[in-house]
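1. everything below, folded, please.
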Amino acid sequence: MPALEPNPTGGQRTLLRILGVMLAVSVVIGVIATFAAGN
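-> This next block holds a predicted model:
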């Protein structure tokens, strides 16, 4: 089954949203850590 579908089912959409949020949080933490280390 494809990783990304044009119209994913509810379960796939929820999983994709969770993964997106986790990725966003990781990026934000990384940026904050970079600025903290830079200062």
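2. CA atoms for contacts and neighbours, from now on please.
-> OK.
3. ok, Ala24 to Gly30 distance?
-> From Ala24 over to Gly30 the distance is 10 Å, taken as Cα to Cα, to the nearest Å.
4. same thing with Val21?
-> Taking Cα to Cα, one finds Val21 at 14 Å from Gly30.
5. check which residues of the helix or strand harbouring Val21 are buried.
-> Per DSSP states H and E, Val21 falls inside helix 10-38. For helix 10-38, the neighbour count (16 or more other Cα atoms under 10 Å) marks no residue as buried.
6. could you also give me the structure for this second sequence? I'd like to compare it with the first:
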Amino acid sequence: MPVLEPNPPRPQRRLLIIFGVMMAVPAFVAVVATIAARMG
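-> Coordinates of the predicted model:
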């Protein structure tokens, strides 16, 4: 049984979104910090 199904049920999709946000926020902060460091 695959862990990630093509059409995941509600709780799994919500968990996937939370995991995606947890990955995206630090990356976004790093990009903003890099741009700020180059401008400053």
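7. TM-score for these two?
-> Overlay of the two chains. TM-score (TM-score structural alignment, normalised by the length of the first structure): 0.69; 39 aligned residues with a Cα RMSD of 1.5 Å.
8. hmm, back to that, and the helix holding Val21 of the first structure, how far out from the chain's middle?
-> Centroid separation between helix 10-38 of the first structure and its chain, computed with Cα atoms, centre = their mean, to the nearest Å, is 4 Å.
9. next, count neighbours for Leu4 of the second structure.
-> 10 (other Cα atoms under 10 Å).
10. tell me the contacts of it?
-> With contacts defined as Cα atoms under 8 Å, 6 or more residues apart in numbering, Leu4 of the second structure is in contact with no residue.
11. show me what it lines up with in the first structure.
-> Matched to the first structure by TM-score structural alignment, Leu4 of the second structure sits across from Leu4.
12. ok, its match to Val25 of the first structure distance?
-> 21 Å.
13. what packs against the helix holding Val21 of the first structure?
-> Contact here means 3 or more Cα pairs under 8 Å, 6 or more residues apart in numbering; DSSP states H and E; on that basis helix 10-38 of the first structure packs against no helix or strand.
14. can you tell me the centre-most residue of the second structure?
-> Centroid-nearest residue in the second structure, with Cα atoms, centre = their mean: Gly20, separated by 2.6 Å.
15. what residue in the first structure is paired with that residue?
-> By TM-score structural alignment, Gly20 of the second structure lines up with Gly20 in the first structure.
16. alright, I will stop here.
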